[in-house]
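Asker: Below is the structure, and that's it, no one-letter string:
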């Protein structure tokens, strides 16, 4: 019982910071996308392609989470100067207080869109609100077609499911219909987009979703119509 109470207290404290993060972002007319996916699913490559695809249409900021190294941040900094690395040590997910410190490192007024690249994990990130506006679950064909069935909660938490690395379809054993059926069994309404961040196939629909889903900057609170 004491252990449960500790977990509840930690979760409550996280949610309070997440709410403050969300209010802070809203005050800047900025929404955040929490990008969740397993190691090697292509999160960083997707972000590189997204920044390039948006071009001058949007100024993108990125908080990138990893247990160690700044390698992803270094890759992304070649495309946008608005990047901050968050190292979690042994932590398998980002928490709201870490994102709060990450926000301190960014010029929020300069941004149109913020991505939070979570630690590579299909389980832990789902339970932790960071203050995001949208959650995106990224799978890849190299993960195997059974991942939605084995890891249902990331699908249930997602506003969008992405299937990446479709350029590898001829080369890997992947049952696309099984994958889609498992997603639909969990949430028949969640949109699913298929793409290759490497070749660019399907990226247009992803960019369109970002625009339509109101993740691109809106007027700061109190300044809109």
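Answerer: Yep, that arrived. Predicted model only: the values in this text are computed from it and were never measured.
Asker: use CA for all of it now, contacts and neighbours both
Answerer: Fine.
Asker: can you pull out the helices in this protein?
Answerer: In the chain, helices defined by DSSP state H lie at 2-27, 43-54, 71-77, 96-104, 147-150, 152-157, 176-186, 203-212, listed in chain order.
Asker: Looking at those helices, which is nearest to residue 118?
Answerer: Within the helices of the chain, the stretch nearest residue 118 is helix 43-54; the backing value is 8.8 Å (CA to CA).
Asker: I'd like the helices of the chain as CSV, with distance to residue 87 appended.
Answerer: Formatted as CSV, the entries for those read as follows, by distance: least, CA to CA, whole Å:
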stretch, distance to residue 87
helix 2-27, 17
helix 43-54, 15
helix 71-77, 11
helix 96-104, 9
helix 147-150, 26
helix 152-157, 22
helix 176-186, 31
helix 203-212, 26
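Asker: Including distance to residue 127 and mean neighbour count, could these go into CSV?
Answerer: Formatted as CSV, the helices of the chain follow (distance: least, CA to CA, whole Å; neighbours: other CA atoms under 10 Å):
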stretch, distance to residue 127, mean neighbour count
helix 2-27, 9, 15
helix 43-54, 19, 19
helix 71-77, 23, 17
helix 96-104, 11, 18
helix 147-150, 16, 18
helix 152-157, 9, 19
helix 176-186, 17, 16
helix 203-212, 23, 15
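Asker: Can you tell me, leaving aside adjacent residues, what's nearest to residue 100?
Answerer: Distances taken as CA to CA, 6 or more residues apart in numbering place residue 21 nearest to residue 100, at 6.2 Å, with adjacent residues excluded.
Asker: residues contacting residue 46?
Answerer: Shown here is residue 46, whose contacts under the criterion CA atoms under 8 Å, 6 or more residues apart in numbering are 197-198.
Asker: I meant to write residue 203 there.
Answerer: Shown here is residue 203, whose contacts under the criterion CA under 8 Å, 6+ apart are 50, 53, 195-197.
Asker: cutoff 7 Å now
Answerer: 195, 197 (CA atoms under 7 Å, 6 or more residues apart in numbering).
Asker: again, but for residue 73
Answerer: Shown in contact with residue 73 (CA under 7 Å, 6+ apart): 64, 83-85.
Asker: putting a second one here so we can go through both:
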């Protein structure tokens, strides 16, 4: 078991180094990477299509990569926005990794791109452990999934710079307990901004667009703070 732990740690450490290098390269090119995480069926493709359409309408140079285990359905949907879109098929892998993402960006990312959206595979477990070099990590959840998801998946929600509640037009029909949801979010990631949206009614889309178009993380997630504190304590002990 200890050996498995060591291998996992080594894999994540290698990914983190590659993600840091990719982040630095993208900053050199003035590209902001936004990593979208959610479970399947949260509505993130519909929401991303709205954001890409808004970016094109506003004249903001934008591009998107969408990852799936199979099919190119999402890429075809997103391309309707008029933005450059690339589909990544992972061949069974349940998450994207920094090296894989870099390989798909090389030679494809259009010059002058300012915002790059990455629609990660629908999964709240594996993708949350892998830094992709993003400036902004957005974790989405629909009202139909139940208000306790943040405490069930603390690594995902605890690593978010922004939490987005989707399909809010269905909240009443789903019997969604919004105060309980907000309490759960605050428990795993105190202070993280929370936006309510609906791709169908366009509720909150303008505010979400303004936030991601701001170009930088609006909140340091609790897991990032814990990692920074751990590095500080380690350095102090070493000293």
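Answerer: Cool, got the structure. Because the structure is predicted, anything quoted here is derived from the model rather than measured.
Asker: Drop the TM-score for these two in here.
Answerer: Comparison of the two superposed chains (TM-score structural alignment, normalised by the length of the first structure) gives a TM-score of 0.90, and 215 aligned residues with a CA RMSD of 1.5 Å.
Asker: tell me which of the contacts of residue 73 of the first structure are still there in the second structure?
Answerer: For the contacts of residue 73 of the first structure, the aligned pairs still in contact in the second structure (both residues aligned by TM-score structural alignment, their matches' CA atoms under 7 Å) are 64, 83-85.
Asker: Can you tell me what residue 137 of the second structure aligns to in the first structure?
Answerer: Residue correspondence, TM-score structural alignment: residue 137 of the second structure in this structure matches residue 135 in the first structure.
Asker: can you pull the contacts of the spatially closest residue to residue 145 of the first structure that is not a sequence neighbour?
Answerer: Nearest in space to residue 145 of the first structure, with sequence neighbours left out and distances taken as CA to CA, 6+ apart, is residue 179 at 4.9 Å. If a contact means CA under 7 Å, 6+ apart, then residue 179 of the first structure has 145-146, 148 as its contacts.
Asker: Then residue 53 of the second structure?
Answerer: residue 81.
Asker: So it versus residue 71 of the second structure, what's the distance?
Answerer: Applying CA to CA, to the nearest Å, one obtains 22 Å for the distance of residue 53 of the second structure from residue 71 of the second structure.
Asker: Next: residue 139 of the second structure.
Answerer: Residue 139 of the second structure sits 23 Å away from residue 71 of the second structure, going by CA to CA.
Asker: Counting neighbours around each, name which of those two comes out higher.
Answerer: When residue 139 of the second structure and residue 71 are compared for neighbours, residue 139 comes out ahead with 25 against 12, by other CA atoms under 10 Å.
Asker: I figured the more buried one was touching residue 157, is that so?
Answerer: Yes - using CA atoms under 7 Å as the test, residue 139 of the second structure is close enough to residue 157 to be in contact (6.4 Å).
Asker: what's the counterpart of residue 207 of the first structure in the second structure?
Answerer: With TM-score structural alignment as the matching criterion, the partner of residue 207 of the first structure in the second structure is residue 209.
Asker: do residue 163 of the first structure as well
Answerer: Using TM-score structural alignment, residue 163 of the first structure sits opposite residue 165 in the second structure.
Asker: residues contacting its match?
Answerer: With contact set as CA under 7 Å, 6+ apart, residue 165 of the second structure has these partners: 140-143, 195-197.
Asker: Which residues are in contact with residue 68 of the first structure?
Answerer: Contacts of residue 68 of the first structure by CA under 7 Å, 6+ apart are 87, 89.
Asker: Now do the same for it: its match in the second structure.
Answerer: Aligning on TM-score structural alignment places residue 68 of the first structure opposite residue 70 in the second structure.
Asker: how close does its match sit to residue 77 of the second structure?
Answerer: The gap separating residue 70 of the second structure from residue 77 of the second structure is 15 Å, by CA to CA.
Asker: repeat for residue 190 of the second structure
Answerer: Using CA to CA, one gets 35 Å for the distance from residue 190 of the second structure to residue 77 of the second structure.
Asker: for residue 42 of the second structure, same thing?
Answerer: Applying CA to CA, one obtains 16 Å for the distance of residue 42 of the second structure from residue 77 of the second structure.
Asker: thinking again about what came up before, mind checking which of the helices of the first structure is nearest residue 117 of the first structure?
Answerer: Checking the helices of the first structure against residue 117 of the first structure by CA to CA gives helix 43-54 as the closest, at 7.1 Å.
Asker: what angle do the closest one and helix 203-212 make?
Answerer: Using axes from the mean of the first three to the mean of the last three CA atoms, to 10 degrees, the inter-axis angle of helix 43-54 of the first structure relative to helix 203-212 is 80 degrees.
Asker: any idea how far helix 43-54 of the first structure is from the chain center?
Answerer: Computed by CA atoms, centre = their mean, to the nearest Å, the separation of helix 43-54 of the first structure from the middle of its chain amounts to 12 Å.
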